[in-house]
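# Sharing a model prediction with you, sequence too.
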Amino acid sequence: MQIQDLPFQDPGVPDARSGPRFLWWLGRNQLGGQFKALAWGLLHFTSVAGLPFCVGVAIEAVVARSGTRLALSGALLALCGFTIALGDTFLHRTAVTNWITAAARVQQLLARRTAQLGSALTRRVAAGEVVAVSTGDVEKIGWFVEAVSRFTAAALTVVLVCVALVVYQPALGIVVAIGVPVLALAVLPLLPRATRRADEQREKAGRATELASDTVAGLRVLRGIGGEDLFLDRYRRASQEVRHAAVRSARMWALISGIQVLLPGLLMIAVVWYGVGLARDGRITVGELVTVYSAVMLLGYPLRHFEEIAMAYSFSRPSAQRAARVLSLERATAAEGSREAAVPSGDLYDPATGLLAPAGRLTAVVCGDPDAAGRLAERLGGHAPEESTSVLLAGVPLDELPLDSARTAVLVQDKDPVLLSGTLRELLDVPASGEVSAEEALAAAQCGDVLEALAQGSLDADDPLDARITERGRSLSGGQRQRLALARSLFTDPEVLVLDEPTSAVDSHTEARIADGIRSLRAGRTTVVLTSSPLLLDLAERVVLVHDGEVVAVGVHRELVRREPRYRAVVTRDTDEETDEATDGVTDEAMVAGALWKDGAAPREGAVPQDRRTTPGDVLDELEEIEETA
């Protein structure tokens, strides 16, 4: 696998049962690259280890005054230098390729899982954790996968050198063969503590990242309520905890590094002391002593990879554990080929709540709890909890449809939709039926002022569709972002469109026009709007009240306001006593008008404020003026 071949056509199905299993799966999927790195690593390390033997041969040649042997040793030194450079160069290239390949595979897996889960991902895993996994954790996972082959080459080189020394000079070789394993294993008792401290550091860093992400996402709201200093202090404390944990972890790794320097030094002293005694007794030659001494000195180079692999595993294991946790999240679907790819058309029914959205009609759903409304929208989009029954479309469970078919059939727009950076034309470059034009969708969502604002803010865009939108649409107001997202959903024109509070950030005049635009543009299409706005509810063909997780009333808006106290309490924001007093002896039309008035749909400039009591008769007069104007 070469870097230019990325991305993968298919990154594969990961083993996400645990962090170590995920790392093992990544390694097995890169066996070709691992063997290449192993081969180049062996060439490099054995060439480095061969230098002492060349030096020993040269010394022996000088002592024996043999020009031939001296020339041979010189040629061997030159060959070792060439192979060291060659092996190091290609080892680095192969190692970096393995690192990038592993990281790219993990990123593709995460991107695929994110696309499969959609908005359900951030409801099951904190957004900050997803950011941490897709950035820093990916690099650490790639580091370990890449380091395995270099460590294997270093370990094999150490074994070969020890065997060669025992054969070359048994008296000193045995000392080295006993001492080197002690050096390699001496730090093992310290690794569990180092690993725990590394885990603690990564955990605290992950929490700090989550806090930073959540703070940035809600910065506008925090500034509005004056809470930015409070969250800044919280982030400071979290950052300091990360710093302290990093210092504690660094101290442990510094101790391990110190031991890795101290013990080879002690082994070298022991070899020199024992070797000098053997040389004085004539049991070994000077050349043999120099060879063994140089070999012990150069063994420190491959031995450092023992420390690196321990550090890489300590840091990558929690990262792999977090990645495996995200990758193990499943959308409860049957096999992709279990049903035909054709998109079903018919009624949308949720067995859990009893909600029925008839095909081709505009259904409004009222929930007293906004969080419950969000969960219901998620269910209608096919993201039902594993233990619950799936939503049915034309009698077909959504979780039994292939993912592409399910998403073509049902589109859910969250109450907080995301706008990616780019031009407005790119924003609308989404899979669509082709039945609705971009101009029709923008007009229905009342985006005229948004187009003007984008055109004025972009000097080089002749067409408003070519005007650029900043990241997450931060240059636009909340209402403008919401309308652009609505236009994108309308342009897609799915079989079933689910809108969660699509007008919560716009004024009442714009909301009334948007409600009419949705009804006109989605005529003959199944549309479900989760809202408590009387303007939207009054235009719906069917209104459903969901209370405590089940449907308790079905009808039209005016009928439900009159006969259902729980519905009236949610829509008018009144208590039962207040509603009874205000509606005693009043007609149904006046009651509905009062509900609209209480919700803040101020019909004209200079109208009475919402908190001022007004008779339903006065409100009816205002509504008649609105209808005549329309």
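Right, received. Where do you want to start?

# all contacts plus neighbour counts: C-alpha atoms, from now on.
OK.

# what packs against the helix or strand containing residue 316?
When elements are defined using DSSP states H and E, residue 316 is found to belong to helix 286-327. In terms of contact count using 3 or more Cα pairs under 8 Å, 6 or more residues apart in numbering; DSSP states H and E, helix 286-327 is assigned the packing partners helix 19-28, helix 31-63, helix 67-117, helix 138-168, helix 170-185, helix 191-217, helix 228-280.

# Would you mind telling me which of these is nearest residue 475?
Minimum separation from residue 475 across these (Cα to Cα) falls at helix 191-217, 14.1 Å.

# For that closest one, list every residue counted as buried.
For helix 191-217, a neighbour-count test (16 or more other Cα atoms under 10 Å) marks 191, 194-195, 197-213, 215 as buried.

# How far off centre is the following helix or strand past it?
For helix 191-217, the following helix or strand on the C-terminal side (DSSP H and E) is helix 219-225. Once both centres are worked out by Cα atoms, centre = their mean, to the nearest Å, helix 219-225 turns out to sit 25 Å from its chain's centre.

# Can you show me the helices along the stretch 301-450 of the chain?
For the stretch 301-450 of the chain, the helices identified by DSSP state H, counting those that start in this stretch occupy 370-380, 403-409, 424-427, 438-444, 448-457, in order along the chain.

# which outside residues touch the second one?
What it means is helix 403-409. Outside helix 403-409, the residues within contact range by Cα atoms under 8 Å, 6 or more residues apart in numbering are 116, 333, 336, 341-345, 381-382, 398-399, 494-496.

# Got another one to weigh against that:
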Amino acid sequence: MRLGASTALLMVHQICEALVPVLIGLCIDRAIGPSDAGAMLWCLGGLTAVFLLLTYSWRHGYRLTNKVYGFGDHALRQLTVGKVLDARATGSLFGAGKTLNIATSDTAMTAGLSWLVSQTSANLAALATAGTSLLLISWRLGLLVLVATLVFLLLMHFITAPLERRTHLQQERAAEATGLATDLVTGLRVLQGLGATRTATERYRAISRASLRAALGTAKSEALFSSVTLGLSAVFLAAITWVAASMTIAGELSIGQLVTVVGLAQFIKDPMGALAYFPAGLAQKRAAATRIATLLTTEVGAEPAVSAAPEAGTGGTGFSEMLIRGDGLHPDILLRPGAVIGLRADAATARGLTALLAGRTPDVGQRLHINEHPVADAGLAALRSMVFVADHGAAIFTGSIRDNLHATRPSAAVLAATGLDEICARLPLGLDARVGEAGRALSGGQRQRLLLARALHQRQPVIVLAEPTTALDSVSEARIAQALGSFRKSALLVVSDSPLLLGACDTVFDAAPPHTAGANR
């Protein structure tokens, strides 16, 4: 609806632009030639009204089209990011670099279809207005413009064909180069450790050169397109002017009509050039949309219907217990509201359990049960509505401390328990202090306090903390252990090998080799 309104306004703007030389010609013939002051006033009033209308329509048409573009870009980006954040398959299939390119440049390019639609419609309206005006002045001039426009567009179609192919190739090569660069920067330390920096550099150099060649090919095609468009427009304008001048000398046209014809011929060369570029612009957006569609239609595994799902709620609503069945490394673990349970486990066991609880690995053996219902039957969304897993290496988002807590009014008790209140007290902006990109403005201990505070602010009835204090000193760890021992808002599962943390738990289980029983304290 908004796109339709913006298109209509831009069409009105172009129609008014085409009417300007028509009104000037009428002023010459009916006011300036006869020296009629009254007609001059009417002409000036008409020109003023046309300029007011074209200014209004341009301003609001541009604003509405820009809104459509902005909302479309945002919606596409949300779709792609939502697909990428699915923990089951998408990220591993596309990689960070290519995904970044799709979620930024491709979404912006595809959303630009709104501009292409509105501006193409406006250009067609301008040509229709100019052609009709010329037909009313002289059918020969109108027919000449119609034939010349068709020939012009036909020639441009053949010229833009190689431009379309090279534009598509350039986008593909640029996406590959951007994706590889992002992946290399992300894994730079790993590459240095493996001694593969030289190989990675050579690979990027090859892809970058291919991208450069594709860009140069596109630039050459665009230069040829612009040259031919300019040349044909000049020939077209000269032909119209020559025919109109000949008709004026023969007495078939007045001076005002001659001015109108020359003005319209000068005006319509821009809409004609824009229409000639339409296939190339559409090809760019189609190529970008194809890459987005490929990402969005990637199968990540069907979610089973929620039949016997646990009641999804927050803050413990509908939650009575969660059972984690043992897998030979630990016994069955039962979590109830307000309980603080500890699991002493090595790194491998901790990673496997947290991945299962976060839904990153499938619950093949139906080890997880909430309210006596298998979580595998309820689906990933139901699991995440009930369980929050605070990974040891969770991401910190660019923004403020408050933004990362995801709480408009952070809990004073949580801030005090994690020591985050002391950190904020030393910062000029307090909770609104910026943490830098990926939290780089924070130390390791500050980052861990922030992640722990964010976890304790979650509303799920079960919160899993995996090694939450590894970067803290013993005094801070003891303080946090005491606070966790009195945290009864949710069921807590603390996966750690820290004696201080485990000592604050109600019950502690030991991860052990198969056939070894768990120890309760």
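In hand now; what should we look at? If you're wondering where the values come from, they're calculated on a predicted model, not measured in any experiment.

# rewinding a little: filter the contacts of helix 403-409 of structure 1 down to the ones in strands?
Secondary structure assignment by DSSP state E places residue 496 of the contacts of helix 403-409 of structure 1 in strands.

# gap between residue 346 of structure 2 and residue 353 of structure 2?
In this view, residue 346 of structure 2 and residue 353 of structure 2 are 11 Å apart by Cα to Cα, to the nearest Å.

# For those two, indicate the residue with more neighbours.
Neighbour count, other Cα atoms under 10 Å: between residue 346 of structure 2 and residue 353, residue 353 has more, with 18 against 14.

# so what's the closest residue to residue 427 of structure 2 other than its chain neighbours up against?
When the adjacent residues along the chain are set aside, residue 427 of structure 2 lies closest to residue 433, with 6.7 Å between them (Cα to Cα, 6 or more residues apart in numbering). In this structure, residue 433 of structure 2 makes contact with 400-401, 424, 427, judged by Cα under 8 Å, 6+ apart.

# Against residue 42 of structure 2, how distant is residue 433 of structure 2?
With Cα to Cα as the criterion, residue 433 of structure 2 and residue 42 of structure 2 are 63 Å apart.

# Also residue 514 of structure 2?
98 Å.

# Kindly report the same for residue 26 of structure 2.
Separation of residue 26 of structure 2 from residue 42 of structure 2 (Cα to Cα): 11 Å.

# Repeat that for residue 185 of structure 2.
In this view, residue 185 of structure 2 and residue 42 of structure 2 are 68 Å apart by Cα to Cα.

# wait, which of the helices and strands packed on helix 286-327 of structure 1 is closest to residue 310 of structure 1?
For residue 310 of structure 1, the closest of these is helix 191-217, at 7.3 Å, according to Cα to Cα.

# which one in structure 1 is furthest away from the centre?
Centroid-distance maximum for structure 1: residue 65 at 68.9 Å, with Cα atoms, centre = their mean.

# what about that residue, which SS state?
Of the three states, residue 65 of structure 1 takes coil according to DSSP: H, G, I helix; E, B strand; the rest coil.

# Could you list which residues are in contact with the residue positioned nearest the centre of structure 1?
Computing the C-alpha centroid of structure 1 and ranking residues by Cα atoms, centre = their mean puts residue 130 first, at 3.3 Å. The contact partners of residue 130 of structure 1, by Cα under 8 Å, 6+ apart, come to residue 326.

# swap the cut-off to 10 Å and go again
Residues near residue 130 of structure 1 by Cα atoms under 10 Å, 6 or more residues apart in numbering: 110, 114, 121-122, 137, 206, 209-210, 322-323, 326.

# just those residues now: which is nearest residue 536 of structure 1?
Nearest to residue 536 of structure 1 among those, counting by Cα to Cα, is residue 122 at 28.6 Å.

# Does that closest one touch residue 114 like I think?
Yes: because the distance of 9.2 Å satisfies Cα atoms under 10 Å, residue 122 of structure 1 is recorded as touching residue 114.

# Neighbour count: the two, which is higher?
residue 114 (18 against 14).

# Against residue 430 of structure 1, how distant is that one?
Relative to residue 430 of structure 1, residue 114 of structure 1 is positioned 17 Å away (criterion: Cα to Cα).

# thinking again about what came up before, can you say which of the helices and strands packed on helix 286-327 of structure 1 is nearest to residue 589 of structure 1?
With respect to residue 589 of structure 1, and counting by Cα to Cα, the nearest of these is helix 191-217 at 42.7 Å.
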